[in-house]
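Asks: The amino acid sequence is not available; the structure is as follows:
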């Protein structure tokens, strides 16, 4: 082959590589647009809680069920849909999830009662729960070059979309009403659906079937999560001994049953044999209790006590999202150099500092003061989200990534369930600055526990170890 021929061949190869990179980018976009629906819909609703209380004549404790049930369904749906994507095909389950979100987003604005609205949110939660495990499986199967970078991009969409939720929700409520929070899903759904339909590979013939599922484990896990949710929500009116006893018994029964299963719904043997991983899950639960207590509690406080409208609330809450996005790439570079322990120490210390700074927020606090306090918590969120993910994979072999990732997301959902229970117990029928300060003390205590767990991590842990 002559020089001219070699040049043409090189040009063809370069064009092929460019086309492949473009296809990979579009595939990542399809997955990212899908998986942001779950965290985005979680926190967008936080700005609308005060409006929903007024519309349906509810207390804060009652309206908090809108949050609790969403994450109850997500905690169950995430591992369930992940298993289904392995059995029936990732493209099928991804598209099925998008269809469920579409149906729920269409019907929720037409809800004749609060009970119907909760039902449609549960459908939305199950649908959006299918998108993360199926989408991550497709990326790992299709993108062989730069896979870590691809997974990192998707993780940013997953983590930071939650922080932007209150700001987006605030603008939507300013120009409309709470139904817009559901209708705004359609640009993301349509974009993800069209790209996924065109770019996702065809699924192989399904292997196994419904009998391959550990349905007893699913039922036990669902009952366990529901009972603990019921127990924590009831703490506002007193300690229920029977709920605590039933929750503990179900937890033990789930552990003993799943330990004997060859293909368990929740791999408790994996948790038992990986102490560092288990403690990371515990820390991630604590992280999300603090983060989502703030994300759900502050918007209602700003509207009911500070008298802000939804747009002003959204602008103030933008401090959390903005600072979280700004620090994330900086944290990533720090983690690459020195591991995740030091950044996590900074992040958990920022949770303590930001929570204590909330004590400065009173009935007459300025918007600037609130913005600056929340900025500290936004910085903490950026450090903790990326730090927790990279510290997890430092202790997980590549062949265990799927198990570890699924349980990591379940930990997030458990944390958010507990956050709504905490808010229901602290805020009750009304919200005051005193209630906000009680939440601040609890979040500071959680931050100290997170700091202690981070301190016990091996030095220099990173995803590349």
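Replies: Yep, it's here. Every value quoted in this text rests on a predicted model; they were computed, and no experiment measured them.
Asks: Please make it C-alpha for all contacts and neighbour counts, starting now.
Replies: Noted.
Asks: wouldn't residue 378 be in contact with residue 323 here?
Replies: Yes - contact status for residue 378 versus residue 323: in contact at 5.1 Å, counting by CA atoms under 8 Å.
Asks: Out of these two, name the residue with the larger neighbour count.
Replies: In terms of neighbours (other CA atoms under 10 Å), residue 378 is the more surrounded of residue 378 and residue 323; the figures are 29 against 20.
Asks: Does the more buried one lie in a helix or a strand, and which?
Replies: Element membership of residue 378 [criterion: DSSP states H and E] is helix 367-394.
Asks: And here is the other one:
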């Protein structure tokens, strides 16, 4: 579970320190190499709820193994890619392949909850949050080390042994789906999936590089959103049950918080890393090592606080840490001592460790148990929508280069999102019940289209 869940966040951030070397290798400008980041985001934004839906329908084992195989193939493609186009295709395949691990893990945890009648230990959710979100901060550091050992192709090659390990362990340990003669037929809403992609893809392409001549992209996304809403409300087995979401405001607020905090986290991860190499003039390896306190602090904080739910408190402290980190970024310059850079990433690590765990636990207790994989996948879609907002901000503020003045403007933008995240965490009273000691364990409920389960308030 942990190994499969970590594939997506590691690959989403490992590319951060290798964009410039890849551009030099293929003679490609930054406007083209940025598609290595965006391609994975686009594939993941669509693939996470899709794989989640398939996991809910067919169980975790087959989707986990299929996704792991896709990751291995993508790693081989990246190792031998003769052009930037092939490398981008490998990142698309990598994005889809890494979508299976996290929804499969959430589904398996809930499956054990139903089988045993006991809630999963909080440490299990803590470790899953570490592997599915917090390790994202390790990506740049790992990428810098791999580049020092084998160049940028090593950042793709690392996926081959990871995929093999997932296939071997997954085939041996993941439980098979129980046979049942009375199991209802599975219906996949293909039209709904395509309509959802028609909403997400134009919107994210627009956010990648906001320009006046691309005004038609948000229009297409808006029209597709209307069609998607009509389709899902009429479908007998919708891809995303909008009625369930409408009847579960706490879950919707959790998705919005995931978007806000991801905007700040990815803005810092990529924007700050670009400034380290451009404005601070650090080589890829020391730039990656400068982010090591982020991952280290995130892991320590998650392990220390993981045994208590306290979702609301974690979100508020995490938002405050984001505000502090962004405020310090405004004071940095080309001559800033290296140790102060480590302070910034350490403070950001506090937020990373708290918010990832809190948002995951909120979804675990707020979502319909029989839709837990698709609900978890949809949360990851909102995370990647936030990452695209961050990407758009970086494109707007860090052009033509990531100097100190540009980085200060980006930090100011991030402060706005961190403040909104803090306000949304303070005002959401439903979070108090999740952190209460007498909060009941999530229980299985009858499957129904009209279900509006909100376990966090039961």
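Replies: Received, thanks. Remember, predicted model here, so these are calculated numbers, not experimental data.
Asks: Return the set of buried residues in the helix holding residue 378 of the first structure.
Replies: Neighbour-count burial for helix 367-394 of the first structure, counted by 16 or more other CA atoms under 10 Å, picks out 367, 370-394.
Asks: One more: stretch 145-162 of the second structure?
Replies: For stretch 145-162 of the second structure, burial by neighbour count (16+ other CA under 10 Å) applies to 145-147, 151-160, 162.
Asks: Likewise for stretch 217-236 of the first structure?
Replies: Those would be 217-218, 220-234, 236, for stretch 217-236 of the first structure by 16+ other CA under 10 Å.
Asks: Equivalent analysis for stretch 57-66 of the second structure, please.
Replies: For stretch 57-66 of the second structure, burial by neighbour count (16+ other CA under 10 Å) applies to 57, 59, 60, 61, 62, 63, 64, 65.
Asks: The first structure: which residue goes with residue 389 of the second structure?
Replies: Alignment note (TM-score structural alignment): residue 389 of the second structure maps to residue 418 of the first structure.
Asks: Residue 318 of the second structure too?
Replies: Residue pairing (TM-score structural alignment): residue 318 of the second structure is matched to residue 347 of the first structure.
Asks: got it, and residue 420 of the second structure?
Replies: Here residue 420 of the second structure is matched to residue 449 in the first structure, going by TM-score structural alignment.
Asks: mean shift of the helix or strand encompassing its match relative to the second structure?
Replies: Secondary structure assignment for residue 449 of the first structure, by DSSP H and E: helix 433-455. For helix 433-455 of the first structure, the mean deviation from the second structure after alignment is 0.8 Å (mean CA distance after the TM-score superposition for the first structure).
Asks: Which residue, other than its chain neighbours, is closest to residue 129 of the second structure?
Replies: Leaving aside its sequence neighbours, residue 129 of the second structure sits nearest to residue 357 (CA to CA, 6 or more residues apart in numbering; 5.2 Å).
Asks: do the same with residue 253 of the first structure
Replies: Counting by CA to CA, 6+ apart, residue 220 is the residue found nearest to residue 253 of the first structure once chain neighbours are left out, at 7.9 Å.
Asks: quick one: what's aligned to the one you found in the second structure?
Replies: By TM-score structural alignment, residue 220 of the first structure lines up with residue 195.
Asks: Name the SS class of its match, please.
Replies: Going by DSSP: H, G, I helix; E, B strand; the rest coil, the secondary structure assigned to residue 195 of the second structure is helix.
Asks: pretty sure it contacts residue 223?
Replies: No - if you go by CA under 8 Å, residue 195 of the second structure and residue 223 don't touch, sitting 10.1 Å apart.
Asks: got a list of what the aligned residue in the second structure for residue 306 of the first structure touches?
Replies: Aligning on TM-score structural alignment places residue 306 of the first structure opposite residue 280 in the second structure. Contacts for residue 280 of the second structure (CA atoms under 8 Å, 6 or more residues apart in numbering) come out as 333, 334, 335, 336, 403.
Asks: Where neighbours are concerned, which of the residues you listed has the most?
Replies: Neighbour counts for these peak at residue 403, which has 21 neighbours (criterion: other CA under 10 Å).
Asks: With adjacent residues omitted, what lies nearest to the counterpart of it in the first structure?
Replies: The alignment partner of residue 403 of the second structure in the first structure, by TM-score structural alignment, is residue 432. Among residues not flanking residue 432 of the first structure along the chain, residue 305 sits closest, at 6.5 Å (CA to CA, 6+ apart).
Asks: could you check the distance from that neighbour over to residue 311 of the first structure?
Replies: The gap separating residue 305 of the first structure from residue 311 of the first structure is 15 Å, by CA to CA, to the nearest Å.
Asks: what's the answer for residue 107 of the first structure, then?
Replies: From residue 107 of the first structure to residue 311 of the first structure the distance is 25 Å (CA to CA).
Asks: Comparing those two, which shows the higher neighbour count?
Replies: Set residue 107 of the first structure next to residue 311 and count neighbours by other CA under 10 Å: residue 311 wins out with 20 against 17.
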